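Asks: quick one, what's the 3D model for this:
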Amino acid sequence: MSRHTTALRAATAVLVALGALTACDPAEPEPAKTAQAPAAAPSSEAPAQNAASAPASPTAKAGGTVGGIPASAWMAGADIPLDSAYHWPAQAGKAKPVKNGEPFAFETLCDSARSSDLAGLGTGADGAQSLLSGGTDEWQAQQTIVHFKGTSSGAVQSAGALLRALTDEVKACAPDGATPSVKVTAEDPAYLAATITLKQGSGGITVHEYLTTTSTTVAELTVYGPYGTKKPKAAWTVKDDTAVLRLLGAPLCDAFKNC
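Replies: Okay, the predicted model is just below:
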């Protein structure tokens, strides 16, 4: 087993373990009424019970604020890709506080790190992270929100700098030992969507990455498949990544009034 295989499996295991414990409007074309358009649920069949619908951690605050992030800021479970298969619960009930500078999901999977000149961005920033698991060998969904307090130009610039840095990292994703493929599916100064495929031997992992900013807030949604040769029961059905970006950004506008 190569070093990268071990590292990639370990990274995935860390993200799943966290789950167990646990822009404003991009392009405006009308999303097709497919399995994962904004107003339509994915078409995948779903069992009645799964790991994603497990009760929230006793420390979670489903209706309150975690890490300075209000419950209303999270993307609704029904809006997360593949909800018809996994019935994602409310993310606020799974949220854990994080500090800006802690890895976003794709940074762990890509073995990447932000530039040291972004180290000071944590001052005055709130942050939280929620991981939802579809179960063993199934899709996982993680959202991270970092909010820079206030309405000053400095807060706006900090959010913009963070998004640009994360965008560059996504495009450069190339963990040691894997054959990477990064396909950008939607891009604008305020958002990015990309599909990252990391292959190694007969196995690998697929990562669907969404990043958006609404003035002083940055949010990431990462939906990634299991490592190895096993296929999850739900096939990827999203046809319009800008629809996912809109659903990711809209709650931020409402929660922070910064759009």
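Asks: going forward, measure contacts and count neighbours with C-alpha atoms only.
Replies: OK.
Asks: please enumerate the helices of the stretch 51-200 of the chain.
Replies: Applying DSSP state H, counting those that start in this stretch to the stretch 51-200 of the chain gives helices spanning 83-86, 105-110, 153-171.
Asks: redo those helices as TSV? Include mean neighbour count and distance to Gln143.
Replies: Formatted as TSV, the helices of the stretch 51-200 of the chain follow (neighbours: other Cα atoms under 10 Å; distance: least, Cα to Cα, whole Å):
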stretch	mean neighbour count	distance to Gln143
helix 83-86	24	14
helix 105-110	22	8
helix 153-171	19	14
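Asks: one more to put side by side:
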Amino acid sequence: MPSARNGHLINRQLTVTTAVALLCVGALSACGPNDDKGGQDAGKTAAPTATGTAAPATTGAAPTATGTGGTGGAPKGSIPAAAWMSARSIPMDETYHWAELARVAKPVTGDAATFKGMELCHTPVAKDDAWLFTGKAAARAALNEGGAEHWTAQQTLVYHGDPRPSSGAKQATNLAYAHLVEAVKNCGQSLPGATVKVASADDAPYFAATVTAPGPDGTTVTLHEYAVAAGGSVSELAVFARAKAGAQPKDAWKAPEDRYVGTGMTAPLCEALPGC
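Replies: Below you'll find the predicted structure:
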């Protein structure tokens, strides 16, 4: 008969094995994307000259749902300023010279944070899944240079907690990420007339896709969607523009390779949050 100590060790091993399996399924373990597929698309450029962000005041400190901390001049909020990606890593920065997202970030109020990809594709958050998009903290930052026919950059972060003590935070992160990715992939089914081109490989540690969708006012919306999950957080970067049906946005699309955008999103999360 196994001792109580052996039983405890077996249970602990099973928990670790389960967490590792979930990590592999969600493709969350890598902090440096290495998929080259995104580099084949038109409009891609070399790596941005600066992809880092300022270090947080306390490296690895976890945010809280009602926290008031902030660094680097960011507004008070529950997500550390260092968790936001650098403006230099955002597509179209060469044209717009984006301001830093951390400076305009605001906590998300309400029951759940809606990712742009899910919103555009008419995929509402189910009542039973609302907790996946609330987390312990959620925030959004948006930059718009000149209105609808110009590109808007928006990053949304949902933090579920430090994934190291238990598998709960990691499971929630995996599920929220999976919901977002599937919503974008299936946009053509949920929104008639929408087309989706997935640029990232299935095993890439980031998701990248381009969605073209009809707007309710007869316009066409073009969305470049990026998503990663790391450090107990799901991060979405949506860069989108609205133009007359059949027309293109006023400014031609320019972006780093998708893998560099993915790294630009993941690296700050790993730097600012624990358990990456």
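Asks: between the helices of the stretch 51-200 of structure 1, which gets nearest to Ala17 of structure 1?
Replies: Closest to Ala17 of structure 1 of the helices of the stretch 51-200 of structure 1, according to Cα to Cα: helix 105-110, at 12.6 Å.
Asks: which residues does that closest one contact?
Replies: Here helix 105-110 of structure 1 makes contact (Cα atoms under 8 Å, 6 or more residues apart in numbering) with 8, 11-12, 15, 113, 142, 169-170, 173-175, 207, 209, 222.
Asks: which one of those residues sits closest to Lys61 of structure 1?
Replies: Out of the contacts of helix 105-110 of structure 1, the member with the shortest distance to Lys61 of structure 1 (by Cα to Cα) is Gln142, at 17.1 Å.
Asks: map that closest one across to structure 2 for me.
Replies: Gln142 of structure 1 maps onto Gln154 of structure 2 when the alignment is built from TM-score structural alignment.
Asks: what sits against its match?
Replies: With Cα under 8 Å, 6+ apart, Gln154 of structure 2 has these contacts: Arg140, Ala141, Ala142, Leu143, Glu236, Leu237, Ala238, Val239.
Asks: aligned partner of the first one in structure 1?
Replies: Taking TM-score structural alignment, Arg140 of structure 2 has Gln129 as its aligned residue in structure 1.
Asks: for that match, list the residues it contacts.
Replies: By Cα under 8 Å, 6+ apart, the neighbours of Gln129 of structure 1 are Ala95, Lys96, Pro97, Val98, Gln142, Gln143, Thr144, Ile145.
Asks: again, only using 7 Å
Replies: Ala95, Lys96, Pro97, Val98, Gln143, Thr144, Ile145 (Cα atoms under 7 Å, 6 or more residues apart in numbering).
Asks: the strands in structure 1, which residues?
Replies: 65-66, 69-70, 96-97, 125-133, 140-148, 179-188, 191-200, 203-214, 217-224 (DSSP state E).
Asks: touching the third one from outside, list them.
Replies: Strand 96-97 of structure 1 is touched from outside by Val66, Gly67, Gly127, Ala128, Gln129, Ser130, with contacts defined as Cα under 7 Å, 6+ apart.
Asks: about what we covered before: and the match of Arg140 of structure 2, how far from Pro175 of structure 1?
Replies: 23 Å (Cα to Cα, to the nearest Å).
Asks: try Arg246 of structure 1
Replies: 29 Å.
Asks: same check on Val156 of structure 1?
Replies: 31 Å.
Asks: ok, how many other residues are close to the closest residue to Gly150 of structure 1 other than its chain neighbours?
Replies: Counting by Cα to Cα, 6 or more residues apart in numbering, Gly150 of structure 1 lies nearest to Thr216, which is 7.8 Å off, once chain neighbours are set aside. Neighbours of Thr216 of structure 1 under the rule other Cα atoms under 10 Å: 27.
Asks: same question, Arg3 of structure 1
Replies: 9.
Asks: which position in structure 2 aligns with the residue nearest to Gly150 of structure 1?
Replies: So, by TM-score structural alignment, Thr216 of structure 1 is matched to Gly232.
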